[in-house]
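[1] quick one, structure for this:
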Amino acid sequence: MEFDVLIVGAGPSGLSAACKIMQLANSDDREISVCVVEKGSEVGAHVLSGAVFDPVALTELFPDWKNQDAPIRTQVKVDLVYFLQDSETAIRIPEFAYPKTMRNEGNYVVSMGNVCRWLGEKAEALGVEVFPGFTAADIIIENDIVKGVITGDMGVGQDGTLKDSYVPGMELRAKQTIFAEGCRGHLGKRLISEFDLSKGKSPQHYGLGFKEIWDVPPEQHQEGLVVHTAGWPLSRFDTQNTGGSYLYHAENGQVVVGLIVDLNYSNPYLSPFDEFQKLKKHPVIAKTLMGGKRVAYGARAIAKGGLNSLPKMTFPGGMIVGCNAGTLNFAKIKGNHTAMKSGMLAAETIYESIVNKNNTSADLISFNDKFASSWIHEELYQSRNFGSAIHKFGPIFGGLYNTIDQNLFNGKLPFRLKDDIEDYKHLKSVSSSQKINYEKHDGVVSFDKLSSVFLSNTNHEEDQPIHLKLTDITVPISVNLKQWDEPAQRYCPAGVYEIVESGNDKTFQINAQNCIHCKTCDIKDPSQNITWVVPEGTGGPNYPNM
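    Just a heads-up that it's a prediction; the model follows:
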């Protein structure tokens, strides 16, 4: 099948690009074919975000979105920031003492899954063909130019045999292809390497973000309240394991709670999932959750390197946008508005190339000028050192640097804080690490992994090739277990990886059915032995309103 524009991924950036292209084409009365392929069972099924949403890009795309029944209704009314000293105590940080980028006046508490469902409807109404349940498994590259993608085969058994339900993948070709897969997209990762797009940049840095949705008692709910925390249960003073939490009071008596754990942590015994469970027991969080009911769970990697790690976003035949490139503004803890804007700029550039009938790589160079002169670049420039400061100086001194930089100098202190060590390289050996013993989950505010995965509605066709590929099947036991006590059994938030003991024998078991597509294993494995690729279409989580 051939199209003018092919978009991989129906998230904020991909759908915004699709809508923008069709708006431009329709305004010129020009026929352009645009196709979006999405690996989830439906648009929004794989979208997970906090989320406090800045509507600036949406307002550019649909100025009258408030009159179009957009699922964006809960405006932020109160911002609170706490430093958690330990498991019981906390200090509320006054507004002047934390970065102004964390203030949320004019922003909204939303489900980005539902926002993307709405954007998908808008895209289809404009004439975009949206195909959920189709994975982009491979890239078509001819003469060093991207020509499209190949969708994944369906109906292949785990042993490689073709089942009665076998349907081969198809070639989807396009004049230009936009890769909008989200953080650590498996094709985006290949494109960055293939075209050397990160030359001269710091490596990308990541966090693992958890999210739960709770129904809470009415007297504990305050619609529009936004709470952020730093410190406990992660590092309070040093740089060994940093991150922060959030608690957002949404509509309909629900709150969303989560923890972001920076994936440059050093102790191999650390379990990000269990740190999240600990967090919920702190009085600042527990006072809202107690007596409530947990109704949804999910986790997703977050690209947080910012401008210092942002690769070149154009290559012959297409572009890489949104969180697939790493456009999140970490100083704001927001990436949806920047992802949308990057997709819109890509759309404008590609539309111009199609109208000019050149469709060459040189024709996409104008994107660099559009990006450099836009508000997205200004935001990312002002926040370029935010994550690096926390990594280098810890939450207190890094936070102090960021507060001074953002509040007094608008992010324009004349420094570039380099952060050139990849996250997985920070992991220390077990011989130089202290073992962490986590308390048993109480079933009230803290829970185990398997009951959590159940709430993510995750499912995969069981008889299919495992989509978590080991470069060397011996490494988990012969290398990782000896040096790091195989950290995959702890860093995975879904219980995918296990060490199974039978007598004196130990084997590495992959429970691929549990995978919620967070990509943490692809990022944090200390031997870089695991590669995440797409399973069959529709596989993975089915988030209802994350």
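[2] going by C-alpha atoms from here, please, whenever you check contacts or count neighbours.
    OK.
[3] ok, and what's touching stretch 96-114?
    Here stretch 96-114 makes contact (C-alpha atoms under 8 Å, 6 or more residues apart in numbering) with 43-55, 71-77, 79, 81, 224, 248-250, 331-333, 399-400, 402-404, 406-407, 543-546.
[4] mind redoing it with 7 Å?
    44-45, 47-49, 51-55, 71-76, 79, 224, 248, 250, 331-332, 402-403, 406-407, 545-546 (C-alpha atoms under 7 Å, 6 or more residues apart in numbering).
[5] from those residues, which would you call buried?
    44-45, 47-49, 51-55, 71-72, 74-76, 79, 224, 248, 250, 331-332, 402-403, 406, 545-546 (16 or more other C-alpha atoms under 10 Å).
[6] packing partners for the longest helix seen in the chain?
    In the chain, assigned by DSSP state H, the helix with the most residues is helix 386-409. For helix 386-409, there is no helix or strand it packs on, judged by 3 or more C-alpha pairs under 7 Å, 6 or more residues apart in numbering; DSSP states H and E.
[7] how about that helix: buried residues?
    Buried residues in helix 386-409, counted by 16+ other C-alpha under 10 Å: 386-396, 398-406.
[8] buried ones in the next helix or strand after that helix?
    For helix 386-409, the succeeding helix or strand toward the C-terminus, using DSSP states H and E, is helix 449-455. Across helix 449-455, burial judged by 16+ other C-alpha under 10 Å covers 449, 452-455.
[9] what residues does helix 449-455 touch?
    Residues outside helix 449-455 that contact it (C-alpha under 7 Å, 6+ apart): 295-297, 493-495, 514.
[10] following up with a second sequence; could you model it the same way so I can compare the two?
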Amino acid sequence: MSEIERESMDYDVVIVGGGPAGLSAAIRLKQVNPELSVVLLEKGSEIGAHILSGAVLDTSGLDRLIPDWKDRGAPVTTEVTQDNFYILGPHGQVRVPNWPMPPLMNNHGKYIVSMGNVCRWLAEQAEALEVEIFPGMACSQLVYEGDRVVGVVAGEMGLNADGSPGPAYEPGMELRGKYVLIAEGVRGSLAKELIGKYDLSAGHEPQKFGLGMKEIWEIDPAKARPGTVTHTMGWPLGKNAGGGSFIYHLEGNQVLVGFVVHLNYANPYLYPYMEFQRFKHHPLVADLLEGGKRVAYGARAISEGGWQSIPKLTVPGAALLGCSAGLVNVPRIKGNHNAMLSGIAAAEAAAKAIAAGREGDELTDYEADLRSGPIARDLKPVRNVKPLWSKLGLWSSLVLGGFDMWVANLTGWNPLGTWKHGKTDAQATGKAADFQPIDYPRPDGKLSFDRLTNVAFSFTNHEESQPCHLKLKDPAVPIAVNLPLYAEPATRYCPAGVYEVLEGEGGPRFQINFQNCVHCKTCDIKDPSQNINWTTPQGGDGPNYPNM
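    As a prediction, this is how the structure comes out:
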């Protein structure tokens, strides 16, 4: 396809991704210099369509970006009033008191939000500053000149299933910039390309991930407690995997119910989606949801590597922002504030460089800010929590991790140093022969649901005549390697039922139902053979989350 001629447009800064990092960068660029030309490209059908987050928002990023956000009507109104933490068993729970936890774990003064709606509001602020925002524009390629990133290809549409141009083919455009800011979110395809091409992870720990699944429920008004935050650990995962849940009470009798499974689990028979469905039958949760109805569902990978897994962030002409860089604080279950702070820092570095007459070089000021400023102060004290959990299990990590965080909180020094993660999540997957299959109860259709029924509540849509965006490096691997060695875990780790092994006369075959894909990226992360490459489908396709 390299011979295709495309029109091009030039900007000062091109931003890929309409999440909190990209939107914050766009706004800050215009605040620093209203004359800068800034374009933001979003693959979702609208800003917010692909945003999925818990979310309890630490407003530190928003405070810095738009200090008068309350007066401007930001959809940030449900302040946390109660903060609960439980360890679950199969039939009951033990509440962990708040007093032994370091102050950084306190959610009081934070806000329960729909991050999708926050991003929609941020987009309005950006457009008021004359940022050009183009939703439905998937960025499928980076454009290079020599060693430098000079832009992206966006808006290519109308390809046939075999990749050839169809009758309604549109080649898309090259959008070129003095700097390109990559804010695609977790495991974005362009960020993955840059990390590989420039070896940005050299000298850093591998990135670690979790799979976050979320439902929005409308519950009995008598049970609604706006401002209440509940987190749990323990059952149903037990020793099978790390992870936990969140239950956040919004206004309007809505409850955000989420479940996170760390993707470094060993048992290939683990079925994260069914663990989530089973969790809702715990008495603590079932009593809350009884008589209510689920109104939305979605799933998203979460970067969990923390401080030691942040790669080098700059290459000539481009920089990684937000979850493309991996800035989530795992014990706090928060990353939106750091995403916004990274967008602000990258924007200030780019604006300064352009004012000095530079372009296409590395934004070293951005990297320096991230590694010494508020993001570093947020992530460094908690850097051992995730590796401790992975290596020692839940209880030991609670004790040791709590001790390490407390000392770091009081002194700025981590007594446990910096623990390493070791294996990637793909490498952590064990052989099927070493484990027993897990028997999961059937969903009851009231509290728990099968995958395909729930995917309908993500409002996902893909044009079916386009090429499959889930690329197999070797089509033979799923049946020849993954099935005999790992019982083909793609049929279970995918929270949208994209992958199936079908039996036929000629033996088993691997089927990809890409139309179901909710763009969570779990397959790209967890496939033990690293044979699946997630790429962008045409713009506007995928989930259409209303207010995740």
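[11] TM-score for the pair, please.
    TM-score of the superposed chains, computed with TM-score structural alignment, normalised by the length of the first structure, equals 0.97; 537 aligned residues with a C-alpha RMSD of 1.1 Å.
[12] so which of the contacts of stretch 96-114 of the first structure are in strands?
    52-53, 74-75, 79, 248 (DSSP state E).
[13] just to revisit the earlier point, quick one: which of the contacts of helix 449-455 of the first structure is nearest to residue 136 of the first structure?
    Among the contacts of helix 449-455 of the first structure, residue 514 lies closest to residue 136 of the first structure (C-alpha to C-alpha), at 20.8 Å.
[14] so what's that closest one up against?
    Residue 514 of the first structure sits in contact with 453, 458, 494-496, where contact means C-alpha under 7 Å, 6+ apart.
[15] could you tell me which of those residues count as buried?
    By 16+ other C-alpha under 10 Å, the contacts of residue 514 of the first structure give 453, 458, 494-496 as buried.
[16] so of those, which ones are in helices?
    Using DSSP H, these in helices are residue 453.
[17] redo the buried ones among the contacts of residue 514 of the first structure as TSV? Include distance to residue 213 of the first structure.
    Formatted as TSV, those follow (distance: C-alpha to C-alpha, whole Å):
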residue	distance to residue 213 of the first structure
453	13
458	16
494	17
495	20
496	22
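[18] counterpart of residue 507 of the first structure in the second structure?
    With TM-score structural alignment as the matching criterion, the partner of residue 507 of the first structure in the second structure is residue 509.
[19] isn't its match right next to residue 499, touching?
    No: the pair residue 509 of the second structure / residue 499 is not scored as a contact, 10.6 Å apart, by C-alpha atoms under 7 Å.
[20] those two: which is more packed in?
    residue 499 (22 against 15; other C-alpha atoms under 10 Å).
[21] which residues touch that one?
    Counted by C-alpha under 7 Å, 6+ apart, residue 499 of the second structure has contacts 490-491, 511-513.
[22] which of those show up in the first structure as well?
    Among the contacts of residue 499 of the second structure, those whose aligned partners also touch in the first structure, counting by both residues aligned by TM-score structural alignment, their matches' C-alpha atoms under 7 Å, are 490-491, 511-513.
[23] now, which of these lie within helices?
    Per DSSP H, the subset of those in helices is 490-491.
[24] re the thing from before, and of the buried residues of helix 449-455 of the first structure, the nearest to residue 193 of the first structure?
    residue 453 (32.3 Å).
[25] counterpart of the closest one over in the second structure?
    In the second structure, residue 453 of the first structure lands on residue 455 (TM-score structural alignment).
[26] could you find the closest non-adjacent residue to the counterpart of residue 195 of the first structure in the second structure?
    Taking TM-score structural alignment for the superposition, residue 195 of the first structure sits opposite residue 198 in the second structure. Ranked by C-alpha to C-alpha, 6 or more residues apart in numbering and with sequence neighbours excluded, the top spatial neighbour of residue 198 of the second structure is residue 315, at 7.4 Å.
[27] who's in contact with the one helix or strand residue 343 of the first structure maps to?
    Using DSSP H and E, residue 343 of the first structure maps to helix 336-355. The contact list for helix 336-355 of the first structure (C-alpha under 7 Å, 6+ apart) reads 12-14, 16-17, 20-21, 53-57, 321-323, 327-328, 359, 363-364, 366-367, 370, 376.
[28] wait, residue 48 of the first structure touches residue 546, no?
    Yes: the pair formed by residue 48 of the first structure and residue 546 meets the contact definition of C-alpha under 7 Å, at 5.1 Å.
[29] so which residues of the stretch 101-250 of the first structure form helices?
    112-126, 186-194 (DSSP state H, counting those that start in this stretch).
[30] in the second structure, what stretch matches the first one?
    Helix 112-126 of the first structure corresponds to residues 115-129 of the second structure when matched by TM-score structural alignment.
[31] the contacts of helix 336-355 of the first structure in helices, which ones?
    12-14, 16-17, 20-21, 56-57, 366-367, 370, 376.
[32] now the buried members of the residues you listed.
    By 16+ other C-alpha under 10 Å, those give 12-14, 16-17, 20-21, 56-57, 366-367, 370, 376 as buried.
[33] where's the spatially closest residue to residue 243 of the first structure that is not a sequence neighbour, which helix or strand?
    Of all residues not flanking residue 243 of the first structure in the chain, residue 261 sits nearest, at 4.6 Å (C-alpha to C-alpha, 6+ apart). Per DSSP H and E, residue 261 of the first structure falls inside strand 254-262.
[34] over to residue 252 of the first structure?
    Using DSSP H and E, no helix or strand contains residue 252 of the first structure.
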